[in-house]
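Asker: Got a predicted model here, sequence first, then my questions.
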Amino acid sequence: MIPHKQLSLADIFIDCQNKFDNDKYAFLETLSQTIDLDEIVPVSFITHFHAVTG
């Protein structure tokens, strides 16, 4: 039987930190594949951010 290893948040953080330190492009690519900013950032914020002021 194969023993199971439960991942902890610390293990995931260390893996992310190592990837960030060693290959920033791969880290950013992984983030862009897993996090959908359109779900997090509201449209009203985007329109106000890009609005011409002054």
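Answerer: Cool, got the structure. Quantities reported herein were computed from a predicted structural model and do not represent experimental measurements.

Asker: okay, CA-based contacts and neighbour counts for the rest of this
Answerer: Will do.

Asker: show me where the chain has helices.
Answerer: According to DSSP state H, the chain carries its helices in the segments 9-22, 24-34, 37-40, 43-49.

Asker: May I see the ones you listed arranged in JSON lines, with mean neighbour count as well?
Answerer: Shown next, in JSON lines, are the helices of the chain (neighbours: other CA atoms under 10 Å):
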{"stretch": "helix 9-22", "mean neighbour count": "12"}
{"stretch": "helix 24-34", "mean neighbour count": "12"}
{"stretch": "helix 37-40", "mean neighbour count": "8"}
{"stretch": "helix 43-49", "mean neighbour count": "10"}
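
Asker: Next one for the comparison:
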Amino acid sequence: MAVLESFDREHPAMTLSEVAQLTGMTRAAARRILRSLGHLKSDGREFSLTPRV
């Protein structure tokens, strides 16, 4: 849930490192969560929420 909550108006799109830093997770943990959530899309570098959220 912390990963989804880290996206807001100030951070509509973030890199893996930014998500890890904002949530206090390791990059590996953040990567696993980002890839497993169906509510995010990636352009190869940045992740952002999909309209489904």
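Answerer: Okay, I see it. Remember, predicted model here, so these are calculated numbers, not experimental data.

Asker: Superposing both, give me the TM-score.
Answerer: Once superposed, the chains reach a TM-score of 0.27 (TM-score structural alignment, normalised by the length of structure 2), with 29 aligned residues with a CA RMSD of 4.0 Å.

Asker: Where do the strands of structure 2 begin and end?
Answerer: Taking DSSP state E to define them, one finds strands in structure 2 at 13-15, 40-42, 46-49.

Asker: between these, which one is nearest to residue 30 of structure 2?
Answerer: The closest of these to residue 30 of structure 2 is strand 13-15. By CA to CA, the value is 10.3 Å.

Asker: Enumerate the positions of the closest one that are buried.
Answerer: 13-14 (16 or more other CA atoms under 10 Å).

Asker: packing partners for that strand?
Answerer: strand 46-49 (3 or more CA pairs under 8 Å, 6 or more residues apart in numbering; DSSP states H and E).

Asker: who does the strand it packs on touch, helix- and strand-wise?
Answerer: Packing partners of strand 46-49 of structure 2 (3+ CA pairs under 8 Å, 6+ apart): strand 13-15, strand 40-42.
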